[in-house]
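K.L.:
Based on what follows, work out the 3D shape:
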Amino acid sequence: MEYFPLFCRLQGKRCLLVGGGDVAERKARLLLAAGADLYVGALDFSPAFQHWAQQGELTLLDGHFDPRWLKNCWLVVAATNDNNINQQVADTAEAQQIFCNLVDAPEQASAIMPSIIDRSPLMVAVSSGGSAPVLARLLREKLEAMLPQHLGQLAQFAGKLRARVKTEFHSMGQRRHFWERFFKSDRLAQTLANGDNPRAQQITETLFNAAPEAPGEVALVGAGPGDAGLLTLKGLQQIQQADVIVYDRLVSDDILNLVRRDAERVFVGKRAGYHCVPQDQINQLLLEQAQRGKRVVRLKGGDPFIFGRGGEELEVLAQHKIPFSVVPGITAASGCAAYSGIPLTHRDHAQSVRLVTGHLQKEGKLGWQKLAAEQQTLVFYMGLAQATEIQRQLLTHGMRADMPVALVENGTSARQRVVTGTLAQLGELSQQVISPSLIIVGSVVSLRETLRWF
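P.N.:
The predicted model follows:
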């Protein structure tokens, strides 16, 4: 995060704008709208500045930039057409520990002004850190079209109810449940938009009277193989509504950054040969949190129903009549193969796919004869430690030694690395990657050089 997003109150606070032209006008309008005590310094001023000064809305400082102009300032904006002057203003502000915005020079600025969607008191700001201002403007235009004008009225009305909600609902879950119903009420929003405040009060009283205890529930959410862009929309909605997030080590930091900030996070990571929290304790944790009325999300890498033991967790919840839901995710086989340029099926290479757990000793005997058959793709999950045994069994049961294989490390993430070779080399190749890694065996791997894009 190059810039920390911050909304600050400028009402009645002295701010300095250096520049008197068209660009400075745009900055002045924003500062005046925020109620700043605005001083503007320049050699020449546009008619707009002269009008504002005559109306007593700002103070003009006529002349070359003078460092004394910064006295008692909270914010400085340099918006002249002379880069040297702008830099002088920025250096002076930096020395006095005052935030400074530089027009057209974000790399030297200590503060930037984002594109704004104003639904006061609701404000949405979009910034590219100065790297792509046109992109920020295009996003702002899209958001302007999406966000109804009455959102400001709804937010203002909600602000008047906060103290009452805090008094009537003692737990955070109850309050959140009420507010979700409040903001999702189409009748309330439309009534406020029409200016019918008595009717809005009636609807609000109905919401207060009908607000039940926040029910405990568990959502089993597949986080996908790593890339946050592969998280489903429904999965995103669930993790942003959760009171408690229970997650494993295959959930990427990019995904966790999307979790609501005040949600409790519980790490129950697992890796081969080591369980931070045993599975029965995870089951009990989900049950206990839900019984406390919490909205719990069990966040799993990949898809929770493919070697994720999600079924076991839901069985415990079902026995205790805890409401639950499942949000599937893109499984590691699909995501890692796609990001590696390896189609799992292909008319000329494979007519089926087999997803196989690599925990060979714990999961019992596998049908190696069928796994070694031609015209299929094998994907081994958690198989890195057993790679040599996988190689031996497949060769013993008739798979050809030159069958292409790929090992995908940290699949779909920015750290993804793919090592390819043949089945005869699998044990050796497994020493070149680290966990988490996926093993793909099949002639489809030979298409990687043609189809790879990552």
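
K.L.:
From now on I want contacts and neighbour counts done on CA atoms only, so please keep to that.
P.N.:
Noted.

K.L.:
what comes up buried for the helix or strand hosting residue 31?
P.N.:
Assigned by DSSP states H and E, residue 31 belongs to helix 22-33. For helix 22-33, a neighbour-count test (16 or more other Cα atoms under 10 Å) marks 22, 24-25, 27-28, 31-32 as buried.

K.L.:
which strands and helices sit next to the helix or strand following that helix?
P.N.:
Under the assignment DSSP H and E, the closest C-terminal helix or strand after helix 22-33 is strand 37-42. With contacts taken as 3 or more Cα pairs under 8 Å, 6 or more residues apart in numbering; DSSP states H and E, strand 37-42 sits against strand 14-18, helix 22-33, strand 59-62.

K.L.:
Which is the succeeding secondary structure element to strand 37-42?
P.N.:
Proceeding N to C from strand 37-42, the next assigned helix or strand is helix 47-54, under DSSP H and E.

K.L.:
which helices and strands sit right next to that next one?
P.N.:
Partner elements for helix 47-54 (3+ Cα pairs under 8 Å, 6+ apart): strand 59-62.

K.L.:
And this one, please, so the two structures can be compared:
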Amino acid sequence: MAWFPFFVSLEGASGLLVGGGRVALRKVEKLLSYGPHLTVIAPDICPELEQLATTSPVTLQRRPFEEYDLDQELIFVIAATGDRELNHRIAQLCRQRRILVNVVDDLQACDFLFPALVQRGRLSVGISTGGASPSAAIWLKEAIERLLPENFAGLLDRLANRRAAQKAEWEDAAGREAAFRREFQQELAASGQESSPHTAGRVALVGAGCGKADLITLRGLRLLNQCKAVVYDDLIDAELLQQVPSHAQRVYVGKRSGRQGVTQEEINQLLIDLAQKDGLVVRLKGGDPFVFGRGGEEILALQQAGVDFEVVPGISSAIAIPAEAGIPVTHRAMSRSLHIITAHTLPGEQPDFRRYGALDGTLVFLMGLQRLSEIAQGLMDGGMDGSTPVAVISGGNAPHCAAVRAPLSGIASAARQAEIQPPAVIVVGETAALNLTATFKTLPVPIPLFTETDLF
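P.N.:
Modelled structure (predicted):
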């Protein structure tokens, strides 16, 4: 039998979660935007949940569950301990007290289920198949997300603000409902979504950041969740591709030094062709699209073809890779400027690195490992002291992460001995001597994935 979808206000309500792992974390993340006060009880609590509790109405109690934990005014309890016997005991105790309980991975023990959830401001859509097929629920969730206009939350806010006045204006119910429908259709038309959620194709250039998947922006992640096709580069964290709807087309166009890949002209045309099929195309680029990512060339091609586009910034490797190695690219009283330089040139051009030798601040060279000797010699010929600190770093999602530091005069030899491989970032300047490497490693934040556990 199907489960009836009650919609309940959780604003200020008290809820208890027993269990402190990743499953409990995902439950908390789903609930928080609805305003409850949550208590989490577990002997071990994952770091992400601890971090979340510092900025949210979540109370953590690092200890085992006790029966008296239920002797308070609770609206609901979630048993997510990983211990099946303990979960069942919690469920029995809750029923004795008439407290609604959800038991993770145990449909029969649940009084309520977690739906596949679509939320846009005032809109909440909960989808459940009663445990029959979580995959079907996820499929429907993705279809609804594609259907909704991007500004749907604002549309609802505007309608809500005018609703009271309209109710007063119309005495008869039929006229009032007709007025509500007209206003909704007008708002929908104004958003460009009246006939179809995607009346024309569009391309979003999204910077994936430089490294793990959780460095992407929230806007970039949302676009990935909604796209009909993704065109992606080399060194993109595979977890990001898991965020793309299962029906979406995936096209790899990676290029790396020393390997033949898809030409830029072919990529430009591919984006135009995909967009003209209607729907959202995400061009997923490592780092930031406009920092030596050739994003400008792709935008110019889209403009010329009349294709709508947007750009979502990302964390550039020029900043992220040095930071990963403990090098700030600027530092008070040491480096007051940052120069980001590409070692690649147009065919037939010969780079002149001497002109950078007189620059102050920090110099960051991208795509320059194969020309490291030329860069070092050119900088010294241009007046830079051979003792200037230099770091060469291969990091992020590079296949062979490594770093080496040496004076400018010896950096090429040091990089060869360390067997640094591309892609690598070259940092030149006083800050390259700093070592501010993190003293602890934060676990990557799990990007929300809807699993069967999330839907019970």
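
K.L.:
about what we covered before: what's the angle from the helix holding residue 31 of the first structure to helix 47-54?
P.N.:
30 degrees (axes from the mean of the first three to the mean of the last three Cα atoms, to 10 degrees).

K.L.:
Quick one: map residue 266 of the first structure onto the second structure.
P.N.:
Alignment note: residue 266 of the first structure maps to residue 251 in the second structure; criterion TM-score structural alignment.

K.L.:
Distance check, residue 402 of the second structure against residue 381 of the second structure.
P.N.:
28 Å (Cα to Cα, to the nearest Å).

K.L.:
Then residue 313 of the second structure?
P.N.:
For residue 313 of the second structure relative to residue 381 of the second structure (Cα to Cα), the value is 36 Å.

K.L.:
hang on, the earlier thing: the helix or strand harbouring the match of residue 266 of the first structure: average distance to aligned residues in the first structure?
P.N.:
Secondary structure from DSSP H and E places residue 251 of the second structure in strand 249-252. Strand 249-252 of the second structure, aligned to the first structure and superposed, deviates on average by 0.9 Å (mean Cα distance after the TM-score superposition for the first structure).

K.L.:
by contact count, what packs against that strand?
P.N.:
Using 3+ Cα pairs under 8 Å, 6+ apart, strand 249-252 of the second structure is in contact with strand 229-232.

K.L.:
Give the buried residues for the next helix or strand after the strand it packs on.
P.N.:
Per DSSP H and E, the first helix or strand lying C-terminal to strand 229-232 of the second structure is helix 238-241. Within helix 238-241 of the second structure, the residues that count as buried by 16+ other Cα under 10 Å are 240-241.

K.L.:
first to last residue in stretch 341-358 of the first structure, what's the distance?
P.N.:
23 Å.

K.L.:
just the buried residues of helix 22-33 of the first structure now: which is nearest residue 177 of the first structure?
P.N.:
residue 31 (37.0 Å; Cα to Cα).

K.L.:
Is the closest one in contact with residue 40, as I believe?
P.N.:
No: with contact defined as Cα atoms under 8 Å, residue 31 of the first structure does not count as touching residue 40 (11.1 Å).

K.L.:
so what's the equivalent of residue 322 of the second structure over in the first structure up against?
P.N.:
Matched to the first structure by TM-score structural alignment, residue 322 of the second structure sits across from residue 337. Contacts for residue 337 of the first structure were tallied using Cα atoms under 8 Å, 6 or more residues apart in numbering; they are 343-344.

K.L.:
Residue 337 of the first structure and residue 150 of the first structure: what is the separation?
P.N.:
46 Å.

K.L.:
Show me the strands in the stretch 51-200 of the first structure, by range?
P.N.:
In the stretch 51-200 of the first structure, strands defined by DSSP state E, counting those that start in this stretch lie at 59-62, 75-78, 99-102, 115-119, 122-126, listed in chain order.

K.L.:
could you dump these to CSV with distance to residue 218 of the first structure and mean neighbour count?
P.N.:
Below are the strands of the stretch 51-200 of the first structure laid out as CSV (distance: least, Cα to Cα, whole Å; neighbours: other Cα atoms under 10 Å):
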stretch, distance to residue 218 of the first structure, mean neighbour count
strand 59-62, 59, 17
strand 75-78, 47, 26
strand 99-102, 45, 23
strand 115-119, 34, 18
strand 122-126, 31, 15
